[in-house]
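This is a predicted model, with the sequence first.
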Amino acid sequence: MKIIVGLGNIGLQYDGTRHNTGFMVVDQLAADHQLAFKQVSKMEAMIATGQINGHKVLLVKPTTFMNESGRAVRPIMDYYDVEIEDLVIIHDDMDLPVGKIRLKKKGSAGGHNGLKSLISHLGTQHFNRVKVGIEHPNKQSVVNYVLGKFKPEQQAPFSDSKIEAERAIEEWLDGKTFDQLMNEYN
């Protein structure tokens, strides 16, 4: 089994915001593979289970808010007895332009509070990530920017990056290593 976690904030006021990029990618995966999210009573997450290209997956959207994502992910990994190499985290990245993705196997949080929480709860920086570009706000407040929605001119490139992230995840499920995917997508 593979666990694919999209990071974001739960609640209508956060729908479609840049910081919910991870949620939007896993929502796309679920829709394209006819999987439905539901709240699991014992977990602090919305979870969709099923098959993607014949591979058993858990799509996860933590309901703990971004800053406590690790609090939701660690118990899910423990409950399903999933190894760290079978986990992928999808999240927004201000250091990438809208429309670009980058895959990584390890690294620091880089100021991303969701990643800080994951590193703390998982006890390692060594986990697979799909970073989806949201661009840097320049002079605008970072908080206001990440909690804002994509500008009209950013919609098409963002849509392209969701498709590219989904394709990378599907290729990983089909057996490509993260090293191979990094060479292909980075």
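Right, received. Where do you want to start?

use CA for all of it now, contacts and neighbours both
OK.

okay, which residue of the protein is out on the far edge from center?
Distance to the chain centre peaks in the chain at Lys139, reaching 26.1 Å (criterion: Cα atoms, centre = their mean).

where does that residue land in three-state SS?
Following DSSP: H, G, I helix; E, B strand; the rest coil, we place Lys139 in the coil state.

Can you give the distance of the longest helix seen in the chain from its chain's centre?
The longest helix of the chain (DSSP state H) is helix 152-173. Chain-centre distance of helix 152-173: 12 Å, with Cα atoms, centre = their mean, to the nearest Å.

what's the helix or strand for Ala30?
Using DSSP states H and E, Ala30 maps to helix 21-32.

got another, please set it beside the one above:
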Amino acid sequence: MSYLLLKIRYAFSVQRVPNGTHLIVGLGNPGNIYENTRHNAGQQFVKHLAKEFGIKMSDGSNGSIGSFQHIIVFNPLSFMNSSGHAIKKIADKANIQTSNIIIVHDDLENLPGRCKIKQGGSAEGHNGLKSIIQYMDDKFIRLKIGIGRPNSKDPAIVSDYVMSKLDYEPSQQAFKQGIMLARQLFKF
């Protein structure tokens, strides 16, 4: 059985997404300097998803937003580490349960080209997730886009690494896997 099929089966065994409107959020930082960095893998995923499904994204005061079927896609305009407030505003306005939200973010612990899905739990040191948990609960689904980890745990080296350019081929592979997982979970 393929690695991706095993991941999809695992996702279904731990999560049954309730009916209703769903929200897919890409974490990242605003501005051209961050545009194609590893740290913005979440926002790049949402842009890829929008392009794949022909979703027109409109810029609003909180970020870039679009919708199709029963899905809202959103890239916050705020910096990742303070994105919880903007995400909560969108979820409250559209009356979306926390368990119907996928937060897409970069993951140092996962190899480039891979993605992993998880529901609930701690922020695992990710400041963007900490912000979301502060404003909401931790029951949202996380779609972790693997970016790999540098050979050092020195914070300065890790920071430089996550702010470096996202590798095109592995990221496209992870985005395709992520779209398959999201489609299975949210049935679109």
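That came through, no problem. Predicted model only: the values in this text are computed from it and were never measured.

Please state their TM-score.
The TM-score (TM-score structural alignment, normalised by the length of the first structure) is 0.84; 165 aligned residues with a Cα RMSD of 1.3 Å.

Next up, the contacts around the residue nearest the centre of the second structure.
Nearest to the geometric centre of the second structure sits Val104, at 0.6 Å (Cα atoms, centre = their mean). Contacts for Val104 of the second structure (Cα atoms under 8 Å, 6 or more residues apart in numbering) come out as Ile24, Val25, Gly26, Leu27, Ala41, Gly42, Gln43, Phe45, Arg142, Leu143, Lys144, Ile145.

residue boundaries of the strands in the second structure?
22-26, 58-59, 63-68, 71-76, 101-107, 115-119, 141-146 (DSSP state E).

Quick check: which of the ones you listed is nearest to Ile132 of the second structure?
strand 101-107 (9.2 Å; Cα to Cα).

Per the alignment, Gly42 of the second structure pairs with which residue of the first structure?
With the correspondence set by TM-score structural alignment, Gly42 of the second structure lines up against Gly22 in the first structure.

Skip the chain neighbours and tell me the closest residue to that match.
Once flanking residues are discounted, Gly22 of the first structure sits nearest to Gly6: 3.8 Å by Cα to Cα, 6 or more residues apart in numbering.

Distance-wise, check the one you found relative to Pro152 of the first structure.
23 Å (Cα to Cα, to the nearest Å).

So between those two, which is more surrounded?
Per other Cα atoms under 10 Å, whichever of Gly6 of the first structure and Pro152 has more neighbours is Gly6, with 26 against 7.

what residues are up against the corresponding residue of the second structure for the more buried one?
When the second structure is aligned by TM-score structural alignment, the residue opposite Gly6 of the first structure is Gly26. For Gly26 of the second structure, the contacting residues are 40-46, 74-76, 103-105, by Cα under 8 Å, 6+ apart.

Go ahead and confirm Gly113 of the second structure touches Tyr168.
No: using Cα atoms under 8 Å, Gly113 of the second structure makes no contact with Tyr168, being 9.3 Å away.

Compare those two (neighbour count), which wins?
Gly113 (20 against 11).

For the more buried one, give its distance to Asn127 of the second structure.
Gly113 of the second structure is 22 Å from Asn127 of the second structure, where distance means Cα to Cα.

re the thing from before, list the buried residues for the longest helix of the first structure?
Within helix 152-173 of the first structure, the residues that count as buried by 16 or more other Cα atoms under 10 Å are 157-159, 161-166, 168-173.

now, which of the residues you listed sits nearest Tyr80 of the first structure?
Lowest distance from Tyr80 of the first structure to the buried residues of helix 152-173 of the first structure (Cα to Cα) belongs to Leu173, with 17.3 Å.

Tell me the residue in the second structure aligned with that closest one.
Aligned against the second structure by TM-score structural alignment, Leu173 of the first structure finds its counterpart in Phe186.

what do we get in the second structure for Ser117 of the first structure?
Applying TM-score structural alignment, one finds that Ser117 of the first structure aligns to Ser131 in the second structure.

got the contact list for the residue nearest to its match when sequence neighbours are not counted?
Distance criterion Cα to Cα, 6+ apart; nearest residue to Ser131 of the second structure, sequence neighbours excluded, is Gly84 at 4.8 Å. Residues near Gly84 of the second structure by Cα under 8 Å, 6+ apart: Gly128, Leu129, Ser131, Ile132, Ile133, Gln134, Tyr135, Met136.

Buried only: go through those for me.
Among the contacts of Gly84 of the second structure, those that count as buried by neighbour count (16+ other Cα under 10 Å) are Gly128, Leu129, Ser131, Ile132, Ile133, Tyr135, Met136.

wait, doesn't the first one sit right on Ser78?
Going back to what we said before, that points to Gly128 of the second structure. No: judged on Cα under 8 Å, Gly128 of the second structure makes no contact with Ser78 at a distance of 10.5 Å.

follow-up on the earlier one: so what does the residue nearest to Ser131 of the second structure match up with in the first structure?
Match for Gly84 of the second structure (TM-score structural alignment): Gly70.
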